[in-house]
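Participant: Return atomic coordinates for the entry below.
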Amino acid sequence: MAALQDDGRIGECAIFISRSLHFAWGRGNPAWDAAPEPEPTTASALVDEIGRRSVTQAQFVQPDPAGEIELPGGQRFTPSPAPTKWAHVRVVFDYNDAAGETVREVGLFFDTQVDPALPAGQRYFTPAQLINPGRLKVLERLPNKLIREAGVRQTFEYILPF
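Facilitator: Below you'll find the predicted structure:
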């Protein structure tokens, strides 16, 4: 049987990091509040997307027991100047992004295309401002819905293995 090689995984990670990356949030289904549904592996969109923001940071990382990037399970990573098979993706939403909205799911998209007529430097986009939503790489349904408050700068981080 053939085995995937680390060299190829590193290359895939490098290609991914170089793409147009956007982090989206959606209202989801209010029925999930009582009975959360597991994330499907066949989704290509969020349920009732609110908007999306250009990723703040995408970088190579490597496992490091003393690393400053910590996952909920306790595994730690540190940034790597050399390409690796792990990507750290971080997004920081602005205070007013989706203020007052109820968020039940989030997702990381690549190859999103936004309307070229939008102002240069715009980083938050509504679904109507997209020419092509791109492809959904990661989908997470939040165990507890999130009510967006204008006084909070919401941050999400993921380590993606390749």
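Participant: contacts, neighbours, all on C-alpha from now
Facilitator: Will do.
Participant: how long is stretch 115-129 end to end?
Facilitator: This stretch, stretch 115-129, spans 6 Å end to end (C-alpha to C-alpha, to the nearest Å).
Participant: Kindly apply the preceding question to stretch 90-104 instead.
Facilitator: First-to-last residue span, stretch 90-104, C-alpha to C-alpha: 19 Å.
Participant: mind listing what's buried in it?
Facilitator: By neighbour count on 16 or more other C-alpha atoms under 10 Å, the buried set for stretch 90-104 is Arg90, Val91, Val92, Phe93, Asp94, Asp97, Ala98, Glu101, Thr102, Val103, Arg104.
Participant: In contact with the nearest residue in space to Val89 that is not next to it in sequence, which residues are there?
Facilitator: Here the nearest residue to Val89 in space, its sequence neighbours aside, is Ala58; by C-alpha to C-alpha, 6 or more residues apart in numbering that works out to 4.5 Å. Listed by C-alpha atoms under 8 Å, 6 or more residues apart in numbering, the contact set of Ala58 reads Ile17, Ala87, His88, Val89, Arg90.
Participant: For the comparison step, fold the sequence that follows:
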Amino acid sequence: MAILTRVGRIELAKAVKAQSIYLAWGAGEPQWDSTPVTEQSTSTQLTQVLGYRKARRVLYCEPDVNGEIQVPEGGFTASSQATPHIYCEFNYDFTDALDKTIRELGLMVGTQPSSGEPAGKFYHAPSDIVDPGVLMLVEHRPAMYRDQGVRETFEFVLSF
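Facilitator: This next block holds a predicted model:
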């Protein structure tokens, strides 16, 4: 039986980390509030995208139960060396998707804003995106209403 080696996994992580990484969030479907939906590995996009936020930090990391990075899958420690694990942090602003309800998240790789978007802009409306990229991770969440007093932060670790 063939296996994907650690160095092969590191090369996959390097290829992903070299691209633009965004977190899309969407309204999903109101019926999900009473009937939760299961994520599908065949998903290619969110149901109702509201916006895209560029990753604030993208780091290599290694599993470590006592690490400073804590995600539902466990603890990790940041690494200066390439590893098969990539930590991504997304910090939404107070006004991003204000007065909207969020039910779905999608980690996108290779997202391209239109050329007319200002350099350094981190949040984009769907109409400002020319290529949404590839959906690497999808998560359905309990409904979360966006009000101006909250800045959402999401953290994920992609493991190859």
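Participant: returning to what we had before: would you mind naming the helix or strand containing the residue nearest to Val89 of structure 1?
Facilitator: Assigned by DSSP states H and E, Ala58 of structure 1 falls within strand 57-63.
Participant: do the same with Pro142 of structure 2
Facilitator: Using DSSP H and E, Pro142 of structure 2 sits in strand 134-145.
Participant: Quick one: list the elements packing against that strand.
Facilitator: Judged by 3 or more C-alpha pairs under 8 Å, 6 or more residues apart in numbering; DSSP states H and E, strand 134-145 of structure 2 is in contact with strand 101-109.
Participant: ranges for the strands of structure 2?
Facilitator: Per DSSP state E, structure 2 carries strands over the ranges 21-26, 49-54, 57-63, 69-71, 74-79, 85-91, 101-109, 112-113, 123-124, 129-131, 134-145, 153-159.
Participant: Quickly note the distance from the spatially most central residue of structure 2 to Leu137 of structure 2.
Facilitator: For structure 2, Leu107 is the residue whose C-alpha lies nearest the centre (C-alpha atoms, centre = their mean; 2.9 Å). To Leu137 of structure 2, Leu107 of structure 2 is 5 Å away according to C-alpha to C-alpha.
Participant: do the same with Gly116 of structure 2
Facilitator: 28 Å.
Participant: Please apply the same query to Leu12 of structure 2.
Facilitator: The spacing between Leu12 of structure 2 and Leu137 of structure 2, counted by C-alpha to C-alpha, is 15 Å.
Participant: coming back round to it: correct me, but the residue nearest to the centre of structure 2 touches Tyr22?
Facilitator: Yes: using C-alpha atoms under 8 Å, Leu107 of structure 2 is in contact with Tyr22, at 6.0 Å.
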